[in-house]
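> sequence unknown, structure follows:
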């Protein structure tokens, strides 16, 4: 049996309570009433998707297409009837892979049957016919009329979810496929009223509109601050802006790829390692255009990974396409409008990357290239995005995904990039490529937030600063990679208030690591040296004595003045590897104790350093309690990783001993482990909640042993 504990076995809280959560609905808010008033028929309650999805592996936009037809209402009875209708449609017509033979039998027995499946089409050059394949039904070679393919060309690249009528006619000729495509209807809207969309937008304040957009992508806006909301909405810019190049790198579990797989029928999400030149751009053997010719957005999932093998030819063609919006097919040059999105996970903290490399450190070597990176218009700081939790999902109203997807697609023809110029001008030394990146982000945010163009001076300044920051993050990291690049003063001039410099958040938090000796390019006089700030230096809560105590210390019941800070931290400081054995990290208060210890370790180290923390514990026997324990441990692991502590959880070999060992040579035997404090109310106004020294302890002992390093 493995000594590792699989934290992925923990069910998300939402999953555990789905059956009950969908039966209860929160009271309709004032915003929801306003949404239903001005966008009647184009919105749906977002929690309904979970209610109808069941075990159907189908994108959200497919489900919302159906919900938009049957449950786009604020009347509870109508909604429930709509849910029942959609459930019935999915139960009867959605093809599960493991039931494909049953569906085939229905088609044969009935002669004609309607299904919901993902359909892709290829051209059979030998017979000069188009043939369809059905992903879940598992049949292929079905003849498709050329007119159907011409009207839905995305069938040729990646496939499209469709409502199809399939017929069956057996032929004695074994070469003839018995399946016949009677009709095919892609699951997407055919039309919408754009002018009505603009008029309805004017009825909402900016805050209300942002919250409507956040609810439309499935999140509860009350769980996000203003900056966090804007970071979520940046992910939509590739859908509304042509040839927009976006990168997002950050910790796992923050929903980086969700938008591109679930949000729009105009986006295609592919694994970074599965793309080839013919698939992405053009197949020179047959002249067929690849994904960029048909999709508005092509997103590369799991793009990070230093050791990933990459095709140098693909990188070169991609660089040319991202810069010039074109690629070659033999002697012919073709243009395309697809935006490119690159998302991947980071394995180190921001200060660690800034100290040892750069914020693009996780990319494969071929892409860790200044020429490629300089084509990126915006870098979303994924480390600022919260890990997705069940309470973050919305039960309010948002746009039916397919409706807002069509709105965004229609706005790709518009250009709002100059709308700031009546108030502001960019810095004079900002290069053309930097300016293009800023303009495209600004234009995208204007289309998303102010499509009716009624933005105030302050609102325009907010999104201009955001656009500059995202491009600055790209350029500043390129300067680390390529010293031939020229430093740039990023900022803007107000026609009334003069120059304003723009910085990134990580630049303000970790200046000495961010600049690493180079001067600040803010428009002020260059500094000879960047001083460390309070957040940039290691925090030492207490001076470490030259000689630490060795031996036994005993504490009596009700004693105060004891904390992990004075009891354990002096022995843990400077360690890069810590081993902690405690079989009883099971209950919430025990998890809190562990978090308090990890937080002390994180605060005491340089933010750019990392500590490996190995926890050995045991799992609850009861399945329900074990799930809660695993979920708690998973949250602790994810939270610690953001602070540069890599927690690895393993199974305790047995016994009741609780102890700590460090790679600096200390072993600390803990009689009670971390559970040394007496139970208290622990409310917000309890001093013990803020400082451990104010809490009473149980009777316990600690032994400090100096071992050889």
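Looks like it came in fine. This one's a predicted model, so the numbers in the text were calculated from it and none came from an experiment.

> when you work out contacts or count neighbours from here on, use the C-alpha atoms and nothing else.
OK.

> longest helix in this protein, by residue count?
Secondary structure of the chain per DSSP state H: the longest helix is helix 457-481.

> off-centre distance for it?
Relative to its parent chain, helix 457-481 has a centroid offset of 20 Å by CA atoms, centre = their mean, to the nearest Å.

> stretch 429-437 now?
Relative to the chain's own centre, stretch 429-437 is displaced by 27 Å; criterion: CA atoms, centre = their mean.

> and it, which residues are buried?
Neighbour-count burial for stretch 429-437, counted by 16 or more other CA atoms under 10 Å, picks out 430, 434-437.

> adding another structure so you can compare the two:
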């Protein structure tokens, strides 16, 4: 790997970091937050993701700087009243049974059940409370249509009815996304400052990583900014593979272990309920070696079709299009030099995920073994220089909004052409998709030089696709009719 890519960026001195904090606050105003406040609040220990916890902080104790003792107490008191803890759902149900109204911060998802000869039934599900059939009014569904898609986080007011529970009101997390503002803001930062801001927004201390490691961390965001961006990350335990996906957006669904079935991923043929790939922007399978797959042949068959053309179907009974990104996270064994123990990187995956027709449809393999193990020293903390980042709910929504900005795709189509007499089409499509995503992340305003595009977008794209291509080249002689080493004209 080129030494230029592995080198550490020139560090910002203390004054520069102080100025950058001030710039972030000035440019983004209420959309920025001091990332030190979240760990000090200990809100995530109550089982809520960062994008929810930061919303709570700004709602209850808005401000910058270290969280004071008084603010921390106020947040804890609010959380004790509103955020249900483990085992508290029966207490909440008891209060409802006594006729009390209850306010809780929880994810809320709704469903409309159509039954022949009967009025449509609208029900709300509150998984944290063990409630799956609460009444919800039409007006709430019309005002918040995402309740019918992947669901939403917010403060729910519940009351009891004679025959059950009703959602009386719902205050969702609000993140207004203005892409023009986001792009205009980018113009006020250097590339080094902007990359540092993105990483800080994710909760990382950017000064703790080399330039290449920073790029790898940013590549985890590719499925958010690119439609149908399918990614695999292999890394040893403890590198924080799932950290980004857990805390970035409610439109990202992380499945960690457990039972995975065709009905969960694609569609439940009995009920007609669409699965996760139809309802979320990104679906992440974590710890795939320990997951239990029901009907693995049907799963990999359905995935091959979906990854190839974006169409979801199961047994021909239902069909729909989706732009959901699919991500696989898996552990990998390393030698004493912290390099992969096996030449075939995918050898430790379940056998049905090693099929070349499946792997070919994964656009990129992220070498997570090149990242350090996650520790408090790598996260924004009291000793960090850069502490101001974007609020997680705004940041996640801004990234997903960039999916519909196709300028980067056009730029890649004009400027990325693989070398060789007959380049393999999926390689070229994948390199273009990755390069376009990296352009959206680092140059959302579309202003960059050809040299910057090659170094920060094309070169990493080639490296991530090359790792997939190496697996295919090793596993199946069919692919050896093409060039082994990927490069651009």
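On my side now, so go ahead. What you are looking at is a predicted structure, and each value in this text was computed from that prediction instead of being measured.

> before we move on, the earlier item: show me the contact partners of the helix or strand just after the longest helix of structure 1.
Using DSSP states H and E, the next helix or strand after helix 457-481 of structure 1 towards the C-terminus is strand 491-494. For strand 491-494 of structure 1, contacts defined as CA atoms under 8 Å, 6 or more residues apart in numbering pick out 423-427, 465, 468, 499-502, 522.

> equivalent analysis for stretch 282-292 of structure 2, please.
Taking CA under 8 Å, 6+ apart as the rule, stretch 282-292 of structure 2 contacts 223-224, 242, 245, 251-260, 276-277, 324-331, 348-350.

> hang on, the earlier thing: between the buried residues of stretch 429-437 of structure 1, which is nearest residue 386 of structure 1?
Residue 386 of structure 1 lies nearest to residue 437 out of these, by CA to CA, at 25.6 Å.

> quick check: end-to-end length of stretch 53-69 of structure 1?
End-to-end distance for stretch 53-69 of structure 1, by CA to CA, to the nearest Å: 16 Å.

> correction: the previous question concerned stretch 480-489 of structure 2.
With CA to CA, one end of stretch 480-489 of structure 2 sits 20 Å from the other.

> only the buried residues of that stretch, if you could.
483, 486-488.

> and what of stretch 118-131 of structure 1?
Applying 16+ other CA under 10 Å to stretch 118-131 of structure 1 flags 118-123, 130-131 as buried.

> ok, of those, which one's closest to residue 647 of structure 1?
Closest approach between those and residue 647 of structure 1, by CA to CA: residue 118, at 40.7 Å.

> what's that closest one aligned with over in structure 2?
Using TM-score structural alignment, the partner of residue 118 of structure 1 in structure 2 is residue 107.

> its match belongs to a helix?
No. Using DSSP: H, G, I helix; E, B strand; the rest coil, the assignment for residue 107 of structure 2 is strand, not a helix.

> contacting residues around it?
126-128, 151-154.

> got CSV for those residues, with distance to residue 307 of structure 2 too?
Listed next are the contacts of residue 107 of structure 2 as CSV, based on distance: CA to CA, whole Å:
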residue, distance to residue 307 of structure 2
126, 31
127, 29
128, 32
151, 24
152, 26
153, 29
154, 32
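
> now the spatially most central residue of structure 1: how far from residue 447 of structure 1?
Nearest to the geometric centre of structure 1 sits residue 256, at 2.1 Å (CA atoms, centre = their mean). As defined by CA to CA, residue 256 of structure 1 lies at a distance of 22 Å from residue 447 of structure 1.

> contact partners for residue 380 of structure 2?
So residue 380 of structure 2 contacts 35-36, 200, 203-205, 386-387 (CA under 8 Å, 6+ apart).

> of these, which stay in contact in structure 1?
Shared with structure 1 under both residues aligned by TM-score structural alignment, their matches' CA atoms under 8 Å, the contacts from the contacts of residue 380 of structure 2 are 35-36, 200, 203-205, 387.

> turn these into CSV, including distance to residue 5 of structure 2, secondary structure and neighbour count.
Compiled in CSV, these are given as follows (distance: CA to CA, whole Å; DSSP: H, G, I helix; E, B strand; the rest coil; neighbours: other CA atoms under 10 Å):
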residue, distance to residue 5 of structure 2, secondary structure, neighbour count
35, 28, coil, 29
36, 30, coil, 23
200, 21, helix, 23
203, 23, coil, 26
204, 20, strand, 28
205, 19, coil, 24
387, 25, coil, 27
